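Engineer: turn this into a structure:
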Amino acid sequence: MSLDARIQELQRKHDELDKEIEQAFTHPSTDDLDLADMKRKKLQMRDEIEQLKAAS
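Structural biologist: I've put the predicted structure just below:
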């Protein structure tokens, strides 16, 4: 997988996770630990995207 393709894939996953987080906020039954885990994964993806962009 090329670097650009990897960045695009991570960006797509990041956007999907962002939508999941937004939906979780609308449901009062959402577990706070699950929400925190989703946010952590989103931040990790963003960091990886930034690292890959800096390397290119």
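Engineer: CA atoms for contacts and neighbours, from now on please.
Structural biologist: Fine.
Engineer: helices of the protein, residue ranges please.
Structural biologist: 3-26, 32-55 (DSSP state H).
Engineer: this one next, for a side-by-side:
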Amino acid sequence: MMQQPRLRSLQQRHETLERQIAVEGARPQPDTGALGRLKRAKLRVKDEMEKLRVSR
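Structural biologist: So this is what the prediction gives:
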């Protein structure tokens, strides 16, 4: 069950990235480079979470 703490950590990171994306997107002139980096990071975290779920 070593995967549970890792999965929980990834879920928290995913939520943090989601909030950061929302904050950046709400700015009058969002930084498209930063948004892209945040979205790619969020996707990597999501992929890793899915790998952990599948390997259970």
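Engineer: tm score of chain vs chain?
Structural biologist: Once superposed, the chains reach a TM-score of 0.91 (TM-score structural alignment, normalised by the length of structure 1), with 55 aligned residues with a C-alpha RMSD of 0.8 Å.
Engineer: ok so, going back, now mean neighbour count too, for the helices of structure 1, in TSV please.
Structural biologist: Listed next are these as TSV, based on neighbours: other C-alpha atoms under 10 Å:
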stretch	mean neighbour count
helix 3-26	14
helix 32-55	14
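Engineer: mind checking what residue 46 of structure 2 lines up with in structure 1?
Structural biologist: Alignment note (TM-score structural alignment): residue 46 of structure 2 maps to residue 46 of structure 1.
Engineer: is it true that its match touches residue 13?
Structural biologist: No - using C-alpha atoms under 8 Å, residue 46 of structure 1 is not in contact with residue 13, being 10.0 Å away.
Engineer: so who does the nearest residue to residue 34 of structure 2 once chain neighbours are set aside touch?
Structural biologist: Distance criterion C-alpha to C-alpha, 6 or more residues apart in numbering; nearest residue to residue 34 of structure 2, sequence neighbours excluded, is residue 24 at 8.0 Å. Going by C-alpha atoms under 8 Å, 6 or more residues apart in numbering, residue 24 of structure 2 touches 30-31, 34-35.
Engineer: now with 10 Å?
Structural biologist: Residues in contact with residue 24 of structure 2 (C-alpha atoms under 10 Å, 6 or more residues apart in numbering) are 18, 30-32, 34-35, 38.
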